[in-house]
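> Give the three-dimensional model of this entry:
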Amino acid sequence: MTATPAHTALWPAPHARGAVDATVHVPGSKSVTNRALVLASLASEPGWLRRPLRSRDTLLMAGALRALGVGIEETVSSNSSPAGAGTPTGPGEAWRVIPSTLHGPATVDVGNAGTVMRFLPPVATLADGPVRFDGDPRAYERPLHGVIDALRALGARIDDEGRGALPLTVHGGGGLDGGPVEIDASSSSQFVSALLLSAPRFNQGVEVRHTGSSLPSMPHIRMTVDMLRAVGAQVDTPESGGEPNVWRVTPGALLGRDLTIEPDLSNAQPFLAAALVTAGTVVIPDWPERTTQPGDRLREIFTEMGGSCELTERGLEFTGSGAVHGIDVDLGEVGELTPGIAAVAALADSPSTLRGVAHLRLHETDRLAALTKEINELGGDVTETADGLHIRPRRLHGGIFHTYDDHRMATAGAILGLAVDGVQIENVATTAKTLPDFPQLWAGMLGN
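Purely as a prediction, here's the structure:
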């Protein structure tokens, strides 16, 4: 008998029989882990990353940096040792990153990871030799022109046969002059972050000027800036008194750091949604008091939709009230939260309008079209707008929820399955992109 391929297998989404009451330890942030890997690889001394996320996207990033000559050693420690003793303190996994002279020839598999395909071409300009970038078929469709055009303007040689997308080869010359550059980053804030992360190693640093329309996912740019400053980079931003839409990074050495990765707050979304939908309580330990992660906005959004939350010594305690309300909200800065919010909105007691997320058509899949189709095929009433979704709650029924190899589509389907019996999710394994062992975490939350 032939096994069913993972990408076509159907996962029966567990149906909640009552209010959830659980503590869920969410793995580390993908966005922080991959930025930290890049910065540690460009530092002038070794550094530690503690509690890093081990998922497809982060393992692709680590593998790519290793291919360029960086040493990344994985350590599992169950002991406690004095700081500076050469091993991590306390239990858990840590990665020791040992910078080295970057070199080609090398081949980088980006999978379908936006951070890998966008953050590493600037790093590759610092390598000595050619670096080829390739990835999943969907990665060929995702915009990369902002990074390619900017690097060419800064003096890099890149072969992409005019596609402005993968596959491509960066011909590294061991360095890059850098300097001022204009880009249109309206399709992805990662274009800006990509240039800023490598800029301290450019001879003149960089001055990035965004010339397009509104810039999505600004919290991710603020995350990049905060992490650069934490390793010793000098960064001028619009928030620090600089020009609007202009970021300047001064050239200089980066420090090796000992960094503990925060939990991925966006990946906490389905578990918080479970508390909201079932009128239960979920605790997420180690929720930071201050963070640049977009997922922190869930506290505000899900409270408006009917829950309540409190930061305590246990972590973030979130409780559903028994009612789920519709919402009219601009998600332009936190677009990655849209699938989970759309799922909750489909179960609400009043309509919702999600705005400011036209750029989601260029994510892992066209998320606006996918959410509309899949929720409507379960009996919903969702319409696409120019920049988002309008959702009118209706009684839903079971059926197959397709994921399009998109991890956030899979978790959105799981949220719907809590309240709708008979939902079957195609390829729940795609959640491994950023949230390993999601089915086990989900079952554990429900006490299954």
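> use CA for all of it now, contacts and neighbours both
Will do.
> And stretch 262-272, end to end?
Distance between the two ends of stretch 262-272: 17 Å, counting by Cα to Cα, to the nearest Å.
> try stretch 373-390
Using Cα to Cα, the span of stretch 373-390 from its first residue to its last is 13 Å.
> buried stuff in that stretch?
Neighbour counts over stretch 373-390 (16 or more other Cα atoms under 10 Å) mark 373-384, 387-390 as buried.
> Next, the structure of the following sequence, for comparison with the previous one:
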Amino acid sequence: MNIESMLLRVEPARALTGCAVTPSSKPETQRAILAATLARGHSVLENDLRCVETQTMKHACRALGAVIEEKDGYLDIHGVGRDFRLGHRVIDALGSGLVFRTFAALTCFAPSPAVITGDAILRGRVMKPLFDALHRLGARIDCIGDAGKAPIVNWGGGFQGGRCVLPGNVSSQFITAIMFAAPLAAQPSEIVIEGEILSKSYIRQTIATLTQAGIGVEASDDLSLIRVYPGEYRPATYRVSGDYTSSSYLIGAAAIFPGVTVLENMSAQSLQGEYAIIDVVRTLGIEVNFDEAHKRLTLVNRLPGLAGDFEFDASDYPNIVPTLAAIGAYVKGRFRVVGGSITRLHKSPRIKAMVSELGKLGVDIKGLFKDGVYDGFEINGHGADPAGGVELSSWGDHRIFMSLFVASLRCRHANLLDGYRDVTCSFPDFFTQFESLGVHCREVGPGQELDDSDSEPCLLQA
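Reported below is the predicted structural model:
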């Protein structure tokens, strides 16, 4: 049987309790790998995340000449500084927008032309604002396929610095890409960010990484103007914290079941915008306790059910918008999320996807629009658990899959989900951690009946 046609049967859970380990931050790991590669000398990354997208970043950095060794619990990286050797003329970003965008900028300083490409989903994503900004700085980039999209050839030759303009409501990764390349320019680079600025936390994470690496960065309080100075990246030791986007699936599940859930590798000290999941569940009435010394989070849910009228602005934490939809499916009352317009440009149109799939479960959900695009959603819950017993689509997006997995846990009947192997993009042991909380699921073939048989569950290793 073709493995791509297999589905995952997610069984309803009777309770949720126990201890799980949150994966380390993907954005922090990727940024630290980049900064260590661009430093001449030896850097260490402690508590790094190992998944498809961080592996993709390592492959790309090795293509520049970095030596990256995976040790038990840390990475040893010997960076190349400005001495790019570009052993591979083609850099494949697969599905990672951050890898594609940062290397579109960094290869401006490569000694020979480079082709940067990605998978079918990435080749459909918006890239033109980044290319326009790089051209403004003096880069020489041509699109090989569709105009304004991947793949590209970067002809090298560097850029001098100067002033460029980027929109603030399309992707913070455009800003991050130019910030990482700008220290290699001869003159300071100014990035003017126009309009509403979304996902500010990711920009702040980039500023923090560059600062730790010894790069001079100045930013206005509202981040509408960022100035990056020429400089040499210096080696450093980076400590990666737990990932709040990944933790949101575990925290979201804890919010919809009474009980006590303990999550390891969690710190209350974080620049991640998705830390807002903590504020969300507190608002819903969940007790949240951090043990900073042991990097442990304890969630206590004493509620018979979630109830009330809630509204959240997710403009600085868009990656957990699908998770919020999964939680909202179990709130008796009105649950409203706005500020998620940027998610239409992610791996899937995420709000549209969640509205569609939760609708299949019988959830009373509708999309909310701003300037003609999906900006959020509103759920009007009546206190009854969704029926379930349907087949759900991940829309080719690992975050949609993981959110629908959570949404399926309290359905009255099991659901079938596709795309379950994509959890390797950011949360490789997703199923192991949910198994430790008492959740069961198993692979099934296409067309299998959605009955309520008591067959033995088979947990997966993604």
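> ok so, going back, can you tell me which of the buried residues of stretch 373-390 of the first structure are in helices?
With helices defined by DSSP state H, the entries of those inside them are 373-377.
> export the residues you listed to CSV and tack on distance to residue 429 of the first structure?
Conversion of these to CSV gives the following (distance: Cα to Cα, whole Å):
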residue, distance to residue 429 of the first structure
373, 21
374, 18
375, 20
376, 23
377, 22
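> and of these, the nearest to residue 275 of the first structure?
Proximity to residue 275 of the first structure was ranked across these by Cα to Cα; first place goes to residue 375, at 20.5 Å.
> Now do the same for the closest one: its match in the second structure.
Under the alignment (TM-score structural alignment), residue 375 of the first structure pairs with residue 358 in the second structure.
> how near is the nearest residue to that match once chain neighbours are set aside to residue 311 of the second structure?
Across the structure, with Cα to Cα, 6 or more residues apart in numbering as the measure, the residue nearest residue 358 of the second structure apart from its sequence neighbours is residue 365 (7.3 Å). Here residue 365 of the second structure is placed at a distance of 14 Å from residue 311 of the second structure (Cα to Cα).
> can you check residue 239 of the second structure too?
34 Å.
> ditto for residue 349 of the second structure
With distances defined as Cα to Cα, the gap from residue 349 of the second structure to residue 311 of the second structure amounts to 21 Å.
> between the two, which one's more packed in?
residue 349 (17 against 13; other Cα atoms under 10 Å).
> For the stretch 201-350 of the second structure, which segments count as helices?
In the stretch 201-350 of the second structure, the segments counted as helices under DSSP state H, counting those that start in this stretch are 244-256, 276-284, 321-328, 350-360.
> Between the ones you listed, which one is closest to residue 341 of the second structure.
Taking Cα to Cα, helix 350-360 is the member of the helices of the stretch 201-350 of the second structure nearest to residue 341 of the second structure, at 8.3 Å.
> Which strands or helices does that closest one pack on?
Packing partners of helix 350-360 of the second structure (3 or more Cα pairs under 8 Å, 6 or more residues apart in numbering; DSSP states H and E): helix 321-328, strand 365-370, strand 373-381, helix 398-408.
> Make CSV out of those and add distance to residue 93 of the second structure.
What follows is these, written out as CSV (distance: least, Cα to Cα, whole Å):
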stretch, distance to residue 93 of the second structure
helix 321-328, 24
strand 365-370, 32
strand 373-381, 27
helix 398-408, 16
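> quick one: which of the ones you listed is nearest residue 169 of the second structure?
With respect to residue 169 of the second structure, and counting by Cα to Cα, the nearest of those is strand 373-381 at 11.7 Å.
> just checking, next helix/strand downstream of that closest one?
strand 391-392 (DSSP states H and E).
> what sits up against that following strand?
Residues outside strand 391-392 of the second structure that contact it (Cα atoms under 8 Å, 6 or more residues apart in numbering) are 357, 360, 404, 415-418.
> before we move on, the earlier item: nearest to residue 39 of the second structure, of the helices and strands packed on helix 350-360 of the second structure?
Residue 39 of the second structure lies closest, by Cα to Cα, to one member of those: helix 398-408, at 32.3 Å.
> To what extent does that closest one diverge from the first structure after superposition?
Compared with the first structure after fitting, helix 398-408 of the second structure has a mean deviation of 1.2 Å; criterion: mean Cα distance after the TM-score superposition for the first structure.
> The first structure: matching residues for that helix?
Helix 398-408 of the second structure falls opposite residues 407-417 of the first structure when the two are matched by TM-score structural alignment.
> ok, so of the ones in helices among the buried residues of stretch 373-390 of the first structure, who is nearest residue 319 of the first structure?
For these, with residue 319 of the first structure as the reference and Cα to Cα as the criterion, the closest is residue 375, at 25.0 Å.
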